[in-house]
Each structure stands twice: as C-alpha cells, then as structure tokens.
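Novice: need a structure here:
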Amino acid sequence: MTIKGLVLDTETTGLNQAQVIEMAYMPIGSDFSVNTHTVECERFLPRKAIEPEAIGVHGILDSDLLSKPKTADLFKVMPLVAQSTYVVGHNVEFDTNAINNSSSVKHNFKEICTKRLAIHTFPDEKSYRLTRLADRFISEKVKNYIDDAHSAKADVIMCALLLEHIVSTLNQRDNKQYTFDELYQLSTEIGYIPYGEKAA
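Specialist: Next up is the predicted model:
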C-alpha cells in the first residue's frame, strides 16, 4: 500500500548519530485535513545509550525501552514510514536521518519540512520553533498538546495542524489549491536549516 503523505516525528538518543527511541506518524490526504485518531506511536530500543541532554528534553530513560522493539526493526513495526510518497515534519531531515541511522534498511525519503514552509509563508516571524508557531497561529487547536511537546505523538499532531494552516494560508494568498508535489518543490527550494537554528 502506498499513501501520499505522512506527518512524522521522532524522539532520539541525542544529536550525535541519533537513533530513534520514539516515533509517531499520522497519514494525511490531499486535502491536508487532520484526524488525530489516526496517529500511530511506538517506542524502540536503540543500540546506544540516550544522551543526558536528550533525556532532559523528552524525559525518556534507557530503562523505559528494555521491552520495546529494536530500532533495527523500525520499518517492520511501522511500515507506513516506507510506504508514503512524502514524509512531512518540522526539521524533518533530522528525523529521517535518525530513522536511517536506526534501521537495518536505508530508505530514500521525499521530505517536506514545515519549518521551511513556515519561513516561506510567514517570513517576518522571530522564531520558527514548532511550539512557537503552533501557539502563534493555531493556539486553540493545539492547547491540549503544547504541554506535551517533545512527545512524538503531540509533536505530530501540532505539526499536522500547522501544515493544515500553512496550506490554507498559501491557498488563499496565491488563489490556488496546493498539492503535495508543489509543497515538496517549495520545501526543496528553501535552503536547509540545521536543527536548532533559526533561518537567516
């Protein structure tokens, strides 16, 4: 089965050769509408210890993962990751790199970064952090998820709702209906922004 789009987020062992310890995703259709009941979330046992700085962000301990599937089996446990035409995320390159660092099988992803799209759509913002953008533009829709930021499931929902808002804004601004293919092209035209950095 192939689906058009998947909003995806990971929590990882840290910034150094990151491996996935938690992943969530939500399938989305061509209308970009959000159905929070379709989110899948799973934790994984990595091949390396979690860095202390990462624990401070997501609160997941090595001991929390002892009974979980191994990261090498990530695509077997969550097969839609490899079956989606596009994967969408905030700083999504970090997530896809972590997935490929984790799995025994490498995958070539077609990535749509909501951070890049936000920079294009809202060029005057002071910050492009996911929580900042969500609170700024869709605060009522994300009020139940902001406090759980840095849980993969909450971040996927916030990212999907932000994507929905970005697409709606672009559709109205440019008087057209944007497609996944056009969003992908737009995302690739904006230079890569390393994780944690604001756009220049």
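Novice: only C-alpha atoms for contact and neighbour calcs from this point on.
Specialist: Fine.
Novice: Next, please give the residue ranges for the helices of this structure.
Specialist: Using DSSP state H, the helices found in the chain span residues 52-58, 74-77, 80-83, 92-102, 114-121, 130-137, 139-142, 152-174, 180-189.
Novice: right, and the ones you listed - which one's nearest residue 32?
Specialist: Using C-alpha to C-alpha as the measure, helix 152-174 is the one of the helices of the chain that comes nearest residue 32, at 5.6 Å.
Novice: now what about that closest one, what contacts it?
Specialist: Contacts of helix 152-174 with the rest of the structure, by C-alpha atoms under 8 Å, 6 or more residues apart in numbering, involve 7-11, 22-26, 32-34, 36, 39-41, 89-90, 114, 117-118, 121, 130-131, 133-134, 137-138, 141-142, 145-146, 148-149, 176-178.
Novice: how about a cut-off of 7 Å?
Specialist: By C-alpha atoms under 7 Å, 6 or more residues apart in numbering, the residues outside helix 152-174 that reach it are 7-11, 22-26, 32-34, 36, 41, 89-90, 114, 118, 121, 134, 142, 145, 148-149, 177-178.
Novice: let's see this one next to it:
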Amino acid sequence: MRQIVLDTETTGLETAQGHRIIEIGAVEMDGRRKTGRTYHVYLNPDREVDQGAVEIHGITNEFLEDKPRFADVADEFLAFIKGADLVIHNAPFDVGFIDHEFRLLERDIPAVAEVCTVTDTLVMARSMHPGQRNTLDALCKRYEVDNSQRDLHGALLDAEILSDLYLAMTGGQVTLSLDADEAGEGGVGGRHAPRPVSADRPALRVVRASDDELAAHEAWLEKLDDASGGQSVWRQLEGQH
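Specialist: Next up, the predicted model:
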C-alpha cells in the first residue's frame, strides 16, 4: 500500500481567519518501506505570518517573499498524494488547510477525502495511550524515535520523524544494523537487541502430553472431522507425515 506521511506549516491556526499554508513536507512509503521520494515546498501565502506561528516554525515573511504560490504547485502536489493513504498527526488540521487551498483556486479539484484515505496518528495514539500526552515529541520519547534535530517545527523534518514514529507505533522496524556496537541504546543493536544465550544454560524442560490429554485431543479431532465432513485440516496435515 502506498502511503504519504505528510505535514504542513501555516501562517496561523484558522482558515476562517484567512490563514494559509506556507510549507508542505511529505515522505512516500510503499509496503511500509520508505521509497526515497519526498515532496517539499515553501509557499508565499500573500499575507502576513502570525508572530506566534513564526515562533513555532521560524518561517518569516521575508523568507517567503520569493517563493511560489499554492496555485503554482497545486497540480504536482495533487499528483503526488492522489490515491495514497495520507498519514498525518492531527489530520483534520492539515487536511482542512489543504482543502481550503484547493477551494481558493476556484477550479474543479476534489477534496482530499475524495482522492485519498487518511490515517490520523493522533487518533491512533489516543486510543493506544489514553490519558497520556500524545504530541509528536511525547510519542518520539515513548517510542525512542530520534527527534533531536527538531528545534523548530518543519514540515519535511516532521514528516520524516512521523514516518519513523508510525512504523514504530504499528510494529514496524525503523532501523537495521548488523553490528550491535553501531546502534545506540534503543536501536536494533542497543538494549533491545537479541541477547546470546549462554552455553552453560540449563537444559530446557520438555513437557509432554499425558495419556488422558492425548485421548481428549483425539476426541476433539474426531468432532472437528465430523463437523467438516472429513475435511479437517489437522487430519490432512497428519496424513502428510
């Protein structure tokens, strides 16, 4: 399954107040593996960036003056995300802003939900860790995902971090190291690495079924065989040995 891990930065918090997207960052995964393809752009919003927003992401009005407008990149951005499952932390915020930008174009462009599915990692985290802090930073600490470069919010950096976090939250392997000394604590070669078993360990105890247990097992197999009309998979496997 093709997934796009996505994040945006904006001039403020509410589209109803005329706020716009100023940065989009996205990381492509396919079959739970990063493909190496990313999408990243800064955008001129044709309005001032709120000072409170600047303090969060560090993107200034002066920096955005010579950047393209959303209308200039809308088609290539839509082509990049179309048909994918979007993985977003607090998805209603980002999806709401993207849909708002599409509407401002006054073109026949579908809403995000019409061309993509959406996975909200914040909803996932609240279900998995009720009553706990589930910000991106808090989850990185909980799942030991490196976010040491995150002094300020940045769309592509946050998308990269979220991709690692999503894999960790859903049981996927994030890093691979064949040398235990190369990985830090918390990595594959760290304190979660498999430990070699001592050659002096006691022999494992083998517990065998008693005669009564074997008889009960056989009786249960007969019931399965009768219920399946002689098609019991267990019996078929027994016949192969």
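Novice: Which of the contacts of helix 152-174 of structure 1 fall within strands?
Specialist: Residues of the contacts of helix 152-174 of structure 1 located in strands (DSSP state E): 7, 8, 9, 10, 11, 22, 23, 24, 25, 26, 41, 89.
Novice: Just the buried ones from the contacts of helix 152-174 of structure 1?
Specialist: Neighbour counting with 16 or more other C-alpha atoms under 10 Å marks 7-11, 22-26, 32, 34, 36, 41, 89-90, 114, 118, 134, 142, 145, 149, 178 as buried within the contacts of helix 152-174 of structure 1.
Novice: So residue 91 of structure 2 sits against residue 124, correct?
Specialist: No: under the criterion of C-alpha atoms under 7 Å, residue 91 of structure 2 is not in contact with residue 124, lying 11.2 Å apart.
Novice: who touches both of those two?
Specialist: Shared between the contact lists of residue 91 of structure 2 and residue 124 (criterion: C-alpha under 7 Å, 6+ apart) there are no residues.
Novice: ok so, going back, let me have the helices of structure 1 in a markdown table, extended by distance to residue 66 of structure 1.
Specialist: A markdown table is the format used below for those (distance: least, C-alpha to C-alpha, whole Å):
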| stretch | distance to residue 66 of structure 1 |
| --- | --- |
| helix 52-58 | 16 |
| helix 74-77 | 15 |
| helix 80-83 | 23 |
| helix 92-102 | 16 |
| helix 114-121 | 33 |
| helix 130-137 | 30 |
| helix 139-142 | 32 |
| helix 152-174 | 19 |
| helix 180-189 | 37 |
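Novice: Figure out which of those is closest to residue 65 of structure 1.
Specialist: The minimum distance between residue 65 of structure 1 and the helices of structure 1 falls on helix 52-58, with 12.8 Å, by C-alpha to C-alpha.
Novice: and that closest one, how far from structure 2 on average?
Specialist: Its match in structure 2 and helix 52-58 of structure 1 itself, once the structures are fitted together, sit a mean 1.0 Å apart by mean C-alpha distance after the TM-score superposition for structure 1.
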